[in-house]
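Participant: Here is a sequence with its predicted model. Questions after.
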Amino acid sequence: MNILIKITYDGTAYHGYQMQKNLKTVELELTKAISNTLKKKTKIYSAGRTDRGVHALGQYANFFADTTINIGNLPRVINFHLPSDISVVKAQIVDENFHARFSAKAKKYRYILYNSIYRNALYYNRAYQFPFKLNLHAMEKSFECLIGEHDFNAFMGRDAVVKDTIRNIYSIDIKKDGEFIYFDFYGKSFLKNMIRIIMGTALEIARGKFEPSYMEELLNSKKRAVAGPTAPASGLYLMDVIYLEDCLK
């Protein structure tokens, strides 16, 4: 049977999600835990990758297995073999043709900004502490040019290997709650560091260093060198992967 699991993790201690030779990754720990649970080497198929230090509340992976373990109890058994900063929170049986990556229709990422002049120990590596006053209207205005399908080469990190740099952002929503500001990005897929570079650039605009139109200039330039800094990974979360209901049983 084809089993889909939902995973949460704190990415602080890992070299990203994807398996890498001789490096500690979330996918490596997850593969080992599932193989130990099933007492058989098992290949998993993941919805996507996250960069080093990025967190997840809604990463997904599927794998094929014949097991007598009750599907509702499977997360608890897998978690027994996982470190405390990675957890499986849901498991379900899906169609045999389901693939965690190729069946995905959209992804939601959230960037969390802690807009305070004082650091808070409980938010360390959980949000980006940004102590400066921000013009959220200018920030929101700068995002307008990014909605839709564009060449996002100017917002791609170094050493990324991709077929092309065309991506489609469906929406970017901003919500302020006290000292926290949440930025929700919806799209089919994103380039390496894309959201973090967009955030780094937008924060420069929000501080008054550039006009909102600067974002569109960068987009059209297709040059990473003229874009803003890459915002820290600690503020970025993969919140969810959206699948069509007919992909699921």
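Facilitator: Done, it's in.

Participant: From here on, just use CA atoms for contacts and neighbour counts.
Facilitator: Will do.

Participant: I'd like the distance between the most centrally placed residue in the chain and residue 209.
Facilitator: Centroid check for the chain by C-alpha atoms, centre = their mean gives residue 238 as the closest residue, at 3.1 Å. Here residue 238 is placed at a distance of 29 Å from residue 209 (C-alpha to C-alpha, to the nearest Å).

Participant: ok, structure two:
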Amino acid sequence: MKRVMIVVAYDGTNYCGWQVQPNGITIQEVLERHLSELLKEPVSVLGASRTDAGVHALGNAAVFDTNSRMPGEKISYALNQRLPEDIRIQESKEVPLDFHPRYQKSEKTYEYRILNRRFPIPTERFYSYFTYVPLDVEKMREAAEHLIGEHDFKSFCGTGAQVKTTVRNVTGLTIQKNGDEIIIRVTGMGFLYNMVRIIAGTLMEVGCGKYPPVYVKEILEARDRKTAGNTAPARGLTLVGVRYFSDETRY
């Protein structure tokens, strides 16, 4: 028996998220089906991030156990021959049997893309959120400063989440503007349900002048989901990668 890590990139447009569920096809389901066929044994895949429907990834880490004699680093090549074009393995390698992609100390990076212009661009509709309302990026950056560090992010947690604590550590939050595109990049030691999308929605509301940047500090202190902004649509969100502190490689 050996444990293999795969780094998975995918376009989440046509999937009901990562985790297997009864109401539609998911990334996990597709991976498990094709791995089971390839390795000729039942395979169960465990992912680092259970992304929602419509969310994309450049490097979601996942592991599975196998008795196959195929070298871990070769599995990526064989599996990519079977997978649909909107899912591709970027790397595969053997890891220790006790390696767990969610419980190892790690840092995840997400990007939320906003198309801010007069009219939408059809080719961007699945990969960014469009708004014609002008956004003040400097005010968004000022508001973002209040979210960096360890805080109780209860106000930024989607309803229905079952967690022991809502305290999280955001290690980086930057906002870049490239022409008509605004990119919110968030890095942290773990995230609550819909946390990044609620952060994005809140920062956009600051950007359009609904409330001042300092109000974000009040949102944190309120620990009340109703005080924060709307949850931004899934299509603008991409999991860029996962970095494990036991390895200098960023997946």
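Facilitator: All right, it came through fine. This one's a predicted model, so the numbers in the text were calculated from it and none came from an experiment.

Participant: TM-score for this pair?
Facilitator: Overlay of the two chains. TM-score (TM-score structural alignment, normalised by the length of the first structure): 0.93; 248 aligned residues with a C-alpha RMSD of 1.8 Å.

Participant: Which elements pack onto the helix or strand containing the residue nearest to the centre of the first structure?
Facilitator: Here residue 238 of the first structure, judged by DSSP states H and E, is contained in strand 236-243. Judged by 3 or more C-alpha pairs under 8 Å, 6 or more residues apart in numbering; DSSP states H and E, strand 236-243 of the first structure is in contact with strand 55-64, strand 104-114.

Participant: So which of these is nearest residue 26 of the first structure?
Facilitator: Comparison of those against residue 26 of the first structure by C-alpha to C-alpha identifies strand 55-64 as nearest, at 10.2 Å.

Participant: Tell me which residues touch the residue of the first structure most remote from its centre, please.
Facilitator: Using C-alpha atoms, centre = their mean, the residue of the first structure lying farthest from its centre is residue 68. It sits 32.6 Å away. Neighbour list for residue 68 of the first structure: empty [criterion: C-alpha atoms under 8 Å, 6 or more residues apart in numbering].

Participant: Which of the three states applies to it?
Facilitator: Three-state call for residue 68 of the first structure (DSSP: H, G, I helix; E, B strand; the rest coil): coil.

Participant: cool, residue 98 of the second structure as well?
Facilitator: coil.

Participant: What count of nearby residues applies to it?
Facilitator: 8 (other C-alpha atoms under 10 Å).

Participant: try residue 5 of the first structure
Facilitator: Neighbours of residue 5 of the first structure (other C-alpha under 10 Å): 21.

Participant: right, and it touches residue 64 too?
Facilitator: No: counting by C-alpha atoms under 8 Å, residue 5 of the first structure stays clear of residue 64, with 11.3 Å between them.

Participant: Quick one: map residue 186 of the second structure onto the first structure.
Facilitator: Taking TM-score structural alignment, the alignment pairs residue 186 of the second structure with residue 185 from the first structure.

Participant: element containing its match?
Facilitator: Per DSSP H and E: residue 185 of the first structure is located in strand 180-187.

Participant: Mind listing what's buried along stretch 208-218 of the first structure?
Facilitator: 211, 212, 214, 215, 218 (16 or more other C-alpha atoms under 10 Å).

Participant: Restricted to strands, list those residues.
Facilitator: In strands, judged by DSSP state E, none of these are found.

Participant: Tell me which of those residues fall in helices.
Facilitator: Using DSSP state H to define helices, the subset of these located there is 214, 215, 218.

Participant: any idea which of these is closest to residue 245 of the first structure?
Facilitator: residue 215 (36.1 Å).
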